[in-house]
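Trainee: the following comprises the amino acid sequence and a computationally predicted model.
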Amino acid sequence: MLPAEREHLIITFLKTNKKATIHDLAIEFKVHEATIRRDLNKLEQFNQIKRTHGGVVLNDSEVWDELNFDDRESSYYYEKLAIGHQAAEFVENGDTLFIDSGSTTIHFARALTQKNNLTIITNDIHIASILKSTSNQVIVTGGILYKDNYLLNGMITNDTLKLFNPSKLFLATPALDLEKGVTHFNETLTSTKIQMVNQAKQIYVLTDSSKLDKVSLYNVCPTHRIDTLITDHTNHKINWTSYETKLNHLVTVDTNICH
């Protein structure tokens, strides 16, 4: 089989299976893992795939799914770390916060451990466990536990969120587009994010730049409702001038300080 033919079949495989490891692909195409790595290197050069910790996914403008939390946390790790630390600069002692569940907001929660007199409402048990030893008040929403992602969701979660009117929401997302705004691929998870948006006074979106210029099926929040987007500037395909023009406030972080 020619390399070009195998590369095409790898893309087809990923469209069907969403993600794969190098080992999976080597078995599927009956070649050595070194051969698969060369194929992936070429596909990555043309922005057709995205490498993750131990695997690979399609690099697509439409988001239909995402990896489990552990894989997402290791992907773009330093970008997410820097975003989390920068976001903490927007929190003042005495603030009331919604913190959405996510692999970027987990770093934000870690950066809040030095803050005081906060009231934090979250639907993420991992975030709650990080903040439990601080002097801040932590409220967990309750709801159905999604075990692979540490998040709580569903009717109980949404009913709890309706009880609060926090000053700030720190929102995670798998997709953000200047025209479509914040979107999500899962209808059930979308409802909780929408409820957070409806209740909060200010909205901060925390996401690495690989999620920009991406659209998913369900609308969460229009662009004009975003008070501040905090991201990294490592994605060279992004038209940053458009983001600066259309957003209320854009903050891009320096990831070098985290290495």
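Mentor: Structure received. Residues are numbered from 1 along each chain as shown.
Trainee: can we go C-alpha only for contacts and neighbour counts from here?
Mentor: Fine.
Trainee: so what touches stretch 97-114?
Mentor: 69, 72-73, 80-81, 83-85, 87-88, 118-124, 126-127, 130-131, 134, 149-151, 166-173, 193, 196, 200, 206-208 (Cα atoms under 8 Å, 6 or more residues apart in numbering).
Trainee: in it, what's buried?
Mentor: By neighbour count on 16 or more other Cα atoms under 10 Å, the buried set for stretch 97-114 is 97-113.
Trainee: also stretch 138-149?
Mentor: 138, 140-143, 149.
Trainee: picking up where we left off before, from the contacts of stretch 97-114, list the buried ones, please.
Mentor: Buried, going by 16+ other Cα under 10 Å: 69, 72-73, 80-81, 83-85, 87-88, 118-124, 126-127, 130-131, 149-151, 166-173, 193, 196, 200, 206-208, out of those.
Trainee: buried residues of the biggest helix by length in the chain, list them for me.
Mentor: Secondary structure of the chain read by DSSP state H shows that its longest helix is helix 3-17. Within helix 3-17, the residues that qualify as buried are 7, 10-11, 13-14, counting by 16+ other Cα under 10 Å.
Trainee: hold the first one in mind and look at this next one:
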Amino acid sequence: MLAQQRQEAILQRVRATGGVRVSELATEFGVSDMTIRRDLDVLAERGLLAKVHGGATSAPPGATDEPGFAAKSARQRAEKTAIAGRAARLVTPGMAVALSAGTTTAELAHRLAGIAGLTVVTNSIPVAEILHRSGRPDQTVVLTGGVRTPSDALVGPVAVAAIRSLHLDLVFLGVHGMTERAGFSTPNLLEAETDRALVDAAERLVVLADHTKWGTVGISSIAPLAGAHTVVSDDRLAEEARQTLRDHVTELVLAEVGE
């Protein structure tokens, strides 16, 4: 049995019974306790269950749970680095691009600091700080106003009004989750509205989402899967997710982790 198949079976068991034990799962699937713990780690990172001593239980819905920027920065570091590296290849000197709030877009900002003549629009305080520290005189950084969220995004009517007057080549969108039904989503209603304004202002939508985002749903949808021209994820993305995305988006790019 493949790891993905085993994890799906574990998740179904948790949803059916409310909880599982590591020892029982190891015996049932004929694998080590350590293998089962790794499976539970993967499912817990996606918010699909909650790890407890000796096993796991059902996770709360979590559609409005919004970790802070620092907490999210510590997750999937290798994947975010790889995704940012591939996404930067889509940008050429002189473009006008937007970066939404998020830890993966912040990682991308470090790479955009080396590209000449860019105009970068963002509602992310960390992204603006990264680009400001680069000190490039040939770049223009536009930080929208707005109300600050736990993820250091600026949202609300002030941000939306500023964005709606712009015309951009690309928008790089970080997301909380992605599924076929909900599309790309976020746990913050105001951030969803601001992100939709960024999407509407750009010619092309590029979504940056590591493999753990698949199957996760936030309370508010930003765009359907088909609304993205390109999705940049990592090579740990499940095969089922790859096929679903290829059925909906123009281009799926899988960054090699550790590349």
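Mentor: Looks like it came in fine. This one's a predicted model, so the numbers in the text were calculated from it and none came from an experiment.
Trainee: show me the buried residues of stretch 97-114 of the first structure that map onto strands.
Mentor: The strands, defined by DSSP state E, take in 97-99 from those.
Trainee: number of nearby residues for the residue mapped onto Ala175 of the first structure from the second structure?
Mentor: Using TM-score structural alignment, the partner of Ala175 of the first structure in the second structure is Gly177. Gly177 of the second structure has 25 neighbours, counted by other Cα atoms under 10 Å.
Trainee: ok, Gly177 of the second structure - contacts?
Mentor: 184-186, 209, 213-218.
Trainee: likewise for Arg181 of the second structure?
Mentor: Counting by Cα under 8 Å, 6+ apart, Arg181 of the second structure has no contacts.
Trainee: so it, which of the three states?
Mentor: The local conformation at Arg181 of the second structure, judged by DSSP: H, G, I helix; E, B strand; the rest coil, is coil.
Trainee: so which bit of the second structure is the helix or strand just after the longest helix of the first structure matched to?
Mentor: Downstream of helix 3-17 of the first structure, the first helix or strand assigned by DSSP states H and E is strand 19-20. Aligned by TM-score structural alignment, strand 19-20 of the first structure falls on no residue of the second structure.
Trainee: show me where the stretch 101-250 of the second structure has helices.
Mentor: Remark: helices assigned in the stretch 101-250 of the second structure by DSSP state H, counting those that start in this stretch are 103-112, 125-134, 157-163, 189-201, 239-248.
Trainee: could you dump the ones you listed into JSON lines and include distance to Glu259 of the second structure?
Mentor: Listed next are the helices of the stretch 101-250 of the second structure as JSON lines, based on distance: least, Cα to Cα, whole Å:
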{"stretch": "helix 103-112", "distance to Glu259 of the second structure": "15"}
{"stretch": "helix 125-134", "distance to Glu259 of the second structure": "23"}
{"stretch": "helix 157-163", "distance to Glu259 of the second structure": "34"}
{"stretch": "helix 189-201", "distance to Glu259 of the second structure": "29"}
{"stretch": "helix 239-248", "distance to Glu259 of the second structure": "19"}
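Trainee: and the ones you listed: which comes nearest Met34 of the second structure?
Mentor: helix 239-248 (23.6 Å; Cα to Cα).
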